[in-house]
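Enquirer: just coords:
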């Protein structure tokens, strides 16, 4: 059985501590970079919103991207990463 490792992740302006398989860490970090880059992009486009609004916009964008992409491997990666982030957010709240 593979051992989970703790990692700190940042979404928007919040830090979360999650546990993941070591082999998944790189995928999670790449996904987080994409998500945080999109948050910055949306903050630039839509001034005056709060962070929760930007995160919601990014999640909708990411989910839409996953649903329109016909690459099943990418869809699985995105789905897994989003589920892990959702669990981490739920635990933090």
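Expert: Perfect, I can see it now. Treat the numbers as computed from the prediction; the structure is a model and nothing was measured.

Enquirer: when you work out contacts or count neighbours from here on, use the C-alpha atoms and nothing else.
Expert: OK.

Enquirer: quick check: the residue nearest to the spatial centre of the chain vs residue 2, distance?
Expert: Centroid check for the chain by C-alpha atoms, centre = their mean gives residue 32 as the closest residue, at 4.8 Å. For residue 32, the distance to residue 2 equals 23 Å [C-alpha to C-alpha, to the nearest Å].

Enquirer: what of residue 23?
Expert: The gap separating residue 23 from residue 2 is 9 Å, by C-alpha to C-alpha.

Enquirer: and what of residue 72?
Expert: For residue 72, the distance to residue 2 (C-alpha to C-alpha) stands at 24 Å.

Enquirer: on that earlier part again, doesn't residue 15 make contact with the residue nearest to the centre of the chain?
Expert: No. At 11.5 Å, residue 32 does not count as touching residue 15 under the criterion of C-alpha atoms under 8 Å.

Enquirer: where does residue 49 land in three-state SS?
Expert: Recorded secondary structure, residue 49: coil (DSSP: H, G, I helix; E, B strand; the rest coil).

Enquirer: okay, one more to line up with it:
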């Protein structure tokens, strides 16, 4: 069995302890930093909403957009929710939690 190391990651100011392979630690930390930056971007763009909405928006963005070879999401925060998610005719409405995504 492979050896796993415990690491603490932060998501939206909350700490989570996970176990990962030692060689994955740098990549996991880089990705978590990027996720937290996206959450901050959503807080700025959609001020006054619930933290759960910002986390959900970041999750939807990462789940629906493949990453480039450099690991960065292909869509920007504003472009994703203003344009690409709207192609299907319905934009994300924080608080409602309903989004229709285009099928590729």
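Expert: Thanks, I have the structure now. Fair warning: this is a prediction, and the values are worked out from it, not measured in the lab.

Enquirer: ok so, going back, name the residues contacting each of residue 32 and residue 15 of structure 1.
Expert: Residues touching both residue 32 of structure 1 and residue 15 (C-alpha atoms under 8 Å, 6 or more residues apart in numbering) are residue 9.

Enquirer: residue ranges for the strands of structure 1, please.
Expert: Listed in chain order, the strands of structure 1 (DSSP state E) span 4-11, 14-21.

Enquirer: right, and those strands - which one's nearest residue 37 of structure 1?
Expert: For residue 37 of structure 1, the closest of the strands of structure 1 is strand 4-11, at 10.1 Å, according to C-alpha to C-alpha.

Enquirer: average offset between that closest one and structure 2?
Expert: Compared with structure 2 after fitting, strand 4-11 of structure 1 deviates on average by 0.3 Å (mean C-alpha distance after the TM-score superposition for structure 1).

Enquirer: packing partners of that strand?
Expert: strand 14-21, helix 25-45 (3 or more C-alpha pairs under 8 Å, 6 or more residues apart in numbering; DSSP states H and E).

Enquirer: next one: it to chain centre, how far?
Expert: Taking C-alpha atoms, centre = their mean, to the nearest Å, one finds the center of strand 4-11 of structure 1 at 11 Å from the center of the full chain.

Enquirer: show residues contacting it.
Expert: For strand 4-11 of structure 1, the external contacting residues (C-alpha under 8 Å, 6+ apart) are 15-22, 25, 29, 32, 35-36, 55.

Enquirer: give the buried residues for that strand.
Expert: By neighbour count with 16 or more other C-alpha atoms under 10 Å, strand 4-11 of structure 1 contains the buried residues 9, 11.

Enquirer: again with stretch 31-48 of structure 2
Expert: Here stretch 31-48 of structure 2 shows 34-36, 38-43 as buried, counting by 16+ other C-alpha under 10 Å.

Enquirer: would TSV of these with distance to residue 64 of structure 2 be doable?
Expert: Formatted as TSV, the buried residues of stretch 31-48 of structure 2 follow (distance: C-alpha to C-alpha, whole Å):
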residue	distance to residue 64 of structure 2
34	16
35	14
36	17
38	14
39	16
40	19
41	18
42	16
43	20
